[in-house]
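Chemist: Need a 3D model of the sequence below.
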Amino acid sequence: MSDTASARVTGPTSAPQASPRAAVVAAALELFARQGFDQTSVEQIAQAAGVSRSTFFRQFGGKDDVVFTDHEELLDQLREFLAQPHADPWVAVCDASLFVYAHFAADPELARRRYAVVRGVPALREREIVTVFRYERLFDEYLRASLPGLDPLDAVGFAALVTAIHNHVLRRLLRGPKKVPASVLRSALDDALRRFGVHPDGQTSRAASDDLVVAVFPRSMPTAEVARRLQERLD
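Modeler: Next up is the predicted model:
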């Protein structure tokens, strides 16, 4: 986002916290990359991570859960973050996207290893699609709850746009050896806010002559009538 909007970006926490299960995840991804997902057993993962088989199953439901455990933790953190009061729900959704990006960008090599494993296993690719939709649905539901009366198409449209932009920038990071700074995502989200006309600076991405509407009504006019007349004119 722009400097004005990005200044509001805080995310669920000031910085992603390391999971106590990180060692197991790292060991599993290393084995998956070296010998293949299907060829790697739970016993091998547990041994490489220095934990017992029973501990592994207490932490994870199965091998695929190891691959997606970060997403489960991130979704939980985003739910808590979005449940808090936010002055601007549109910016809050962008903040959430930036937080998720920061998590994976903090260790790009591990993220790239995970990405390579997922792309090589059809079942994991299918679960990835479902996981992406969970983020989109979370944003959609949050916007509808935070902005009563919001057109559902606007809620789902913005949620889908933010999710798509996030995934596009993240894939640039995962597919190449170079770093892709968060400023790239901020800029793209900034444009998304302008496209929807909800950027904090009040600017839109278009300069059409009818983008700004000025209306004057008597102070005594009922609010409902003001809304009716505005809607009539806008339609």
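Chemist: okay, CA-based contacts and neighbour counts for the rest of this
Modeler: OK.
Chemist: What's the separation between Thr131 and Gly120?
Modeler: 17 Å (CA to CA, to the nearest Å).
Chemist: Please read the previous query as pertaining to Arg79.
Modeler: In terms of CA to CA, Arg79 sits 30 Å off from Gly120.
Chemist: Between those two, point out the one with more neighbours.
Modeler: The residue with more neighbours, out of Arg79 and Gly120, is Arg79; 16 against 13, by other CA atoms under 10 Å.
Chemist: show me what contacts that one?
Modeler: Leu138 (CA atoms under 8 Å, 6 or more residues apart in numbering).
Chemist: continuing past the host helix or strand of it, what's the next helix or strand?
Modeler: Per DSSP states H and E: Arg79 is located in helix 63-82. Per DSSP H and E, the first helix or strand lying C-terminal to helix 63-82 is helix 89-105.
Chemist: Another for comparison:
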Amino acid sequence: MTAVRTSHTHAQAVDAAIELFSRQGYEQTTVEEIADVAQVSRATFFRRYRSKEDVVFADHELLLEEVVVMLAATRPDALDDGDLPEGSWDPATDPYLEVCRAARLVFDHHVGQRETSLARYRLLQQVPILRDRELVTTHRYERLFTKYLRDTLPPDRSSTVHSIAFAAGVVAVHNAMLRRWLRNPDLDLRPDLEEAFAELRRGATADLERRRDLASGAAALATTAANADGARVVVAYLEPGAGTDAVVRAVRDALT
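Modeler: Modelled structure (predicted):
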């Protein structure tokens, strides 16, 4: 029950701040006015939100906590004793998919709070300091996703650079789709978001497979050309020791 009341209180404070900023202006609105509309004391306001710009994104504090719990449940060390050796990789878990699921949760939160999201978007266009605060929130999601990937991908697939790149890609795709929705909230962009995330996952998996082949010295590269009759011809360049899987992947990539 405490979590529900806290969530409701946060929602009240967010809505109160956005409404007052939109109507009176950011600089003209005082903390006392926001606290009064949100039905909390001035001391409680500062204990919970610290500043005027923080209260605009107070709902994301709860959402970040939810994302942390969601991702933590899929880490190997969260499994029951006896399921897997400590620190080992659970093949049933796809960390890329879990990060995308977490990003979808954030997207659904915006869509589910339609009026608040639209009002906040309009407000951010007018107040530069709030846009800066939004960037801070975005970077927190990105850092959370990066750390999860670094900690959860198996050793032969994990690298800091790769984890950073995938996390940044997920956040960038989410933000691009969200901006499209905010400009036209009648659109249903969930299918587009799903496909974009699937494309990111395919790219990440293919990149790791290529790097693993190169590292093992068993790489294959294929390209296509056309013969005199116009038929497609696949030409493969093989490193010594290239296995069948590497050749098949190279030919498949060339054909697609």
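Chemist: Please state their TM-score.
Modeler: For these two chains in superposition, a TM-score of 0.74 is obtained (TM-score structural alignment, normalised by the length of structure 1); 194 aligned residues with a CA RMSD of 2.5 Å.
Chemist: Now Val25 of structure 1. Nearest residue, chain neighbours left out?
Modeler: Of all residues not flanking Val25 of structure 1 in the chain, Val66 sits nearest, at 5.7 Å (CA to CA, 6 or more residues apart in numbering).
Chemist: when you align them, which residue in structure 2 goes with the one you found?
Modeler: Under the alignment (TM-score structural alignment), Val66 of structure 1 maps onto Val55 of structure 2.
Chemist: number of nearby residues for that match?
Modeler: Neighbour tally, Val55 of structure 2, other CA under 10 Å: 25.
Chemist: try the one 3 residues further on
Modeler: Using other CA under 10 Å as the criterion, Ala58 of structure 2 is surrounded by 19 other residues.
Chemist: residues in contact with it?
Modeler: By CA under 8 Å, 6+ apart, the residues touching Ala58 of structure 2 are His10, Ala11, Ala13, Val14, Tyr49.
Chemist: Equivalent analysis for Arg143 of structure 2, please.
Modeler: Ile164, Ala167.
Chemist: separation between it and Arg104 of structure 2?
Modeler: 17 Å.
Chemist: Do you have the helices of structure 1 handy? List them.
Modeler: For structure 1, applying DSSP state H gives helices covering 3-6, 22-35, 42-49, 53-59, 63-82, 89-105, 108-119, 122-146, 152-175, 182-195, 223-234.
Chemist: And the contacts of stretch 121-129 of structure 2?
Modeler: Ile18, Phe21, Ser22, Tyr26, Glu53, Leu130, Arg131, Leu182.
Chemist: who wins for neighbours among those?
Modeler: Result: Ile18 is most packed of those (other CA under 10 Å), 26 neighbours.
Chemist: That one reaches Glu53, doesn't it?
Modeler: No: Ile18 of structure 2 sits out of contact with Glu53 when judged by CA atoms under 8 Å, with a separation of 9.9 Å.
Chemist: and of the contacts of stretch 121-129 of structure 2, the nearest to Asp188 of structure 2?
Modeler: Leu182 (11.2 Å; CA to CA).
Chemist: Map the closest one across to structure 1 for me.
Modeler: Match for Leu182 of structure 2 (TM-score structural alignment): Leu174.
Chemist: which residue is nearest the middle of structure 1?
Modeler: Taking CA atoms, centre = their mean, the centroid of structure 1 lies closest to Ser97, which sits 3.5 Å from it.
Chemist: now that residue: how far from Thr204 of structure 1?
Modeler: 21 Å.
Chemist: Counterpart of Ser117 of structure 2 over in structure 1?
Modeler: By TM-score structural alignment, Ser117 of structure 2 lines up with Ala111.
Chemist: quick check, Leu221 of structure 2 in a strand?
Modeler: Yes: applying DSSP: H, G, I helix; E, B strand; the rest coil, one finds Leu221 of structure 2 inside a strand.
Chemist: count of neighbours near it?
Modeler: Neighbours of Leu221 of structure 2 under the rule other CA under 10 Å: 18.
Chemist: which residues touch it?
Modeler: Neighbours of Leu221 of structure 2 in contact, by CA under 8 Å, 6+ apart: Ala236, Tyr237, Leu238, Val247, Ala250, Val251.
Chemist: Would you check which pair of those residues lies furthest apart?
Modeler: Leu238 and Val251 (11.2 Å).
Chemist: burial measure for Glu98 of structure 2, as a count.
Modeler: Neighbour tally, Glu98 of structure 2, other CA under 10 Å: 17.
Chemist: thinking again about what came up before, what sits against the match of Ser117 of structure 2?
Modeler: Phe104, Ala105, Leu174.
Chemist: Please report how far the closest residue to Ser158 of structure 2 other than its chain neighbours lies from Leu189 of structure 2.
Modeler: Leaving aside its chain neighbours, Ser158 of structure 2 sits nearest to Arg150 (5.9 Å; criterion: CA to CA, 6+ apart). Arg150 of structure 2 sits 29 Å away from Leu189 of structure 2, going by CA to CA.
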